[in-house]
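Asks: coords please:
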Amino acid sequence: MLAPIIIFAFNRPEALKRLKKSLASDYLYEESEKFVFIDGPRNENDQNKINTVVEIAQTITSNVTVSIANKGLGTSIITGVSSIFQKYEKAIILEDDLICTPNFLSYMNQALDFYEKDDRIISVCGYGLKIKRPKNYVGDVYLSGRSSSWGWATWKDRWEQIDWNMKDWKEFSSDPQKIKAFNRNGSDMFSMLKDYMEGKNKSWAIRFCYNQFKLGKYAVCPFLSKVNNEGFGEEATNCKQQYSRFKVNIDQSGDTHFSFDPQISPNKQIEKECYHYHSIKMRIYSKIRNMLRF
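Replies: Alright, predicted model coming up:
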């Protein structure tokens, strides 16, 4: 059974059109069940755009849920995905600023089926960083201690393990060794989580990644990314910069069958490359690029 596709949208009709167009080029699109959740307006200026987004969403599926109030992306995703898992055992999740390759759904469904019984895996990511495949490496994917929110999937039993309320925050935040270990997945991890706890962001993704760390689980990521994020710019919810340090090799192969290693394990070389993208050095470089707008 194919995993249902859950799309989260807000006030960007052109973005949703582009996402729909990219998904429609996938041969599994028509036979996949689809759900669209649209967040409510923050102000009067949002309403007209949201009305247009609703019209586009209704050309994708009849399963359209429109919020009256503005929940914010974090709450929208947590409540929306949780509602779908009342009926389904797995799901593919997308935001409206993403563009998918024609083999995105094939990859996601095959990976979901292959790793369903592997309790080490918490998510399947469609987005993959520009990581060099090590010599003699087996398979089209690698393991990461950090899930990506840019086109991903998970299973009901993994989703239900997440503590969204961060009940152990006090204990964790006072343990330097645990903080250091968490930051091995990126120098920004603890600071983002701390910002959430202090009300400076509303991220669901950093809480998901923290629970992934706490549970000792991995994300499966592709060497050739099946997703490109176009959500950089002034209208973006979380990524307002123009320059992105998250470079990808987009999958242009057209392949619809993928190689997964049942003995997959973390790779030191890959872990080092992944950390580089989230290192302090790269973050500073990225900020300078965006300040100078080049």
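Asks: hey, let's count contacts and neighbours off CA atoms from now on
Replies: Fine.
Asks: where along the stretch 1-150 of the chain do the helices fall?
Replies: Assigned by DSSP state H, counting those that start in this stretch, the stretch 1-150 of the chain shows helices spanning 13-24, 44-60, 73-84, 104-114.
Asks: In the helix or strand where Lys194 lies, which residues are buried?
Replies: Applying DSSP states H and E as the criterion places Lys194 in helix 189-197. By neighbour count on 16 or more other CA atoms under 10 Å, the buried set for helix 189-197 is Met189, Phe190, Met192, Leu193, Tyr196, Met197.
Asks: Contacts for that helix next, please.
Replies: Ile179, Phe182, Asn183, Asn201, Lys202, Ser203, Ile206, Arg207, Tyr210 (CA atoms under 8 Å, 6 or more residues apart in numbering).
Asks: Comparing the helices of the stretch 1-150 of the chain, which comes out most buried?
Replies: Of all the helices of the stretch 1-150 of the chain, helix 104-114 carries the top mean neighbour count, a mean of 21, counting by mean count of other CA atoms under 10 Å.
Asks: That helix vs helix 13-24, what angle?
Replies: Calculated by axes from the mean of the first three to the mean of the last three CA atoms, to 10 degrees, helix 104-114 forms an angle of 70 degrees with helix 13-24.
Asks: Give me the helices and strands touching helix 104-114, please.
Replies: Packing partners of helix 104-114 (3 or more CA pairs under 8 Å, 6 or more residues apart in numbering; DSSP states H and E): strand 121-125, strand 152-155.
Asks: other SSEs contacting the last one?
Replies: Helices and strands in packing contact with strand 152-155 are listed as strand 90-95, helix 104-114, strand 121-125; criterion 3+ CA pairs under 8 Å, 6+ apart.
Asks: of all these, which lies closest to Lys17?
Replies: In terms of CA to CA, the element of the helices and strands packed on strand 152-155 nearest to Lys17 is strand 90-95, at 12.0 Å.
Asks: For the comparison step, fold the sequence that follows:
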Amino acid sequence: MELAPVILFCFNRPKHTTATLEALKACRLASETNLYVYSDGPRNEEEAYLVNEVRSVLQGVKGFKSVTISQRKFNMGLASSIISGVTEVIQKHGKVIVLEDDLVCADSFLENQNKMLDYFEDHQQIFSTSAYSPPIKYPANFADDLYLFPRTSSYGWGTWRDRWESVDWSMEGFNEFIQSKAQRRHFNKGGIDLTPMLLHQKVGKIDSWSIRFSYAASLQNSLCVYPKESMLQHIGTDGSGTHSTSSSCYGHTSNNKVIHIEHFPKEHEAIAKRVRKFWANSLIRQLINFYKRMAYISLLKL
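Replies: All right, here's what the predicted structure looks like:
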């Protein structure tokens, strides 16, 4: 099995970056893995110090088969940085494992992600893999290590070149989508927060690669494969991130278990219902999002 390279995206959090790298280096297979690091540039002079601190951390990185560091001269933003960085590496290697600078993985992370990428590569229904799973309660009779869910993950994920290159980042079919109840219902099988996020992306309120990746998977009726137990901890919900706020709802534990894929996993409705509940907006937010969607349609006279 040819190991997938790991891509790490970092910005202005040296302590988080250090923790992420130390955990990744401790993984089994780390010494056989090519590591690519993309360090985004500062948005202003005040951030330049922290960005330089991060880059000082990166200069001492060892413990991998190879380390390739790309330092952005200017700030690209997370979405543009990830889209361009993944495109560059995946064209060379055909598959990738992706981390951001606030994810601390278990020792089994690389072993498990490579196992999933190898097993599901020829299953076109699978759009990506995830190392994270929301902290939900599983049915007592659920014994598998993996489950399928129609929402891609941005936390310790992996994918293949053909899936990545199938994404239309410009979302040319969005106007048809936003007017179609059937398409929105299908997309929202991954969570009722998805369509509002996609609308915010379209009107420029957010700049997210992840929501567009999930949208592309939905258009192709594809799924993401999730572990029953998370292989990483999300340490970025302490208010330090550009796109995150302080929160503990993502869970603070990771499991070092080596997964076993004895058969192709299935979608499990009881699990899907609990995952959708985890990502659900409040009733007030749902009402606000409904009127925003109607305003968008009215404004553009669709």
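Asks: what's the helix holding Lys194 of the first structure aligned against in the second structure?
Replies: With TM-score structural alignment applied, helix 189-197 of the first structure matches the range 194-202 in the second structure.
Asks: compared with the first structure, how much does that stretch deviate?
Replies: Relative to the matching residues in the first structure, stretch 194-202 of the second structure has an average distance of 0.5 Å after the fit, by mean CA distance after the TM-score superposition for the first structure.
Asks: residue boundaries of the strands in the stretch 101-250 of the second structure?
Replies: For the stretch 101-250 of the second structure, applying DSSP state E, counting those that start in this stretch gives strands covering 103-105, 126-130, 146-149, 157-160, 223-227, 232-234.
Asks: just to revisit the earlier point, quick one: which of the helices of the stretch 1-150 of the first structure is nearest Glu33 of the first structure?
Replies: helix 44-60 (9.9 Å).
Asks: And for that closest one, what's in contact with it?
Replies: By CA under 8 Å, 6+ apart, helix 44-60 of the first structure touches 9-13, 16-17, 20, 34, 36, 38, 40-41, 64, 66.
Asks: go with 7 Å
Replies: Phe10, Asn11, Arg12, Pro13, Lys17, Val36, Pro41, Val64 (CA atoms under 7 Å, 6 or more residues apart in numbering).
Asks: ok, and the most crowded of these?
Replies: Phe10 (28 neighbours; other CA atoms under 10 Å).
Asks: what's the matching residue for that residue over in the second structure?
Replies: Under TM-score structural alignment, Phe10 of the first structure pairs with Phe11 in the second structure.
Asks: Which residue, other than its chain neighbours, is closest to that match?
Replies: Asp40 (5.1 Å; CA to CA, 6 or more residues apart in numbering).
Asks: residues near Glu262 of the second structure, how many?
Replies: Residues near Glu262 of the second structure, counting by other CA under 10 Å: 8.
Asks: what about it, is that helix, strand or coil?
Replies: Put simply, Glu262 of the second structure is coil when judged by DSSP: H, G, I helix; E, B strand; the rest coil.
Asks: residues touching the match of Phe10 of the first structure, list them.
Replies: Counted by CA under 7 Å, 6+ apart, Phe11 of the second structure has contacts Ser39, Asp40, Val51.
Asks: would you turn these into a markdown table with distance to Ala295 of the second structure?
Replies: Listed next are the contacts of Phe11 of the second structure as a markdown table, based on distance: CA to CA, whole Å:
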| residue | distance to Ala295 of the second structure |
| --- | --- |
| Ser39 | 38 |
| Asp40 | 35 |
| Val51 | 40 |
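Asks: Nearest to His260 of the second structure among those residues?
Replies: Nearest member of these to His260 of the second structure, counting by CA to CA, is Ser39, at 34.4 Å.
Asks: In contact with that closest one: list those residues for me.
Replies: Phe9, Cys10, Phe11, Ser70, Gln71, Arg72.
Asks: What residue in the first structure is paired with Ala216 of the second structure?
Replies: Checking TM-score structural alignment: Ala216 of the second structure goes with Asn211.
Asks: Count the residues that sit near its match.
Replies: 18.
Asks: and what of Gln177 of the first structure?
Replies: 11.
Asks: quick one: what's aligned to it in the second structure?
Replies: Using TM-score structural alignment, Gln177 of the first structure lines up with Ala182 in the second structure.
Asks: Over to Asp168 of the first structure?
Replies: Asp168 of the first structure maps onto Gly173 in the second structure, by TM-score structural alignment.
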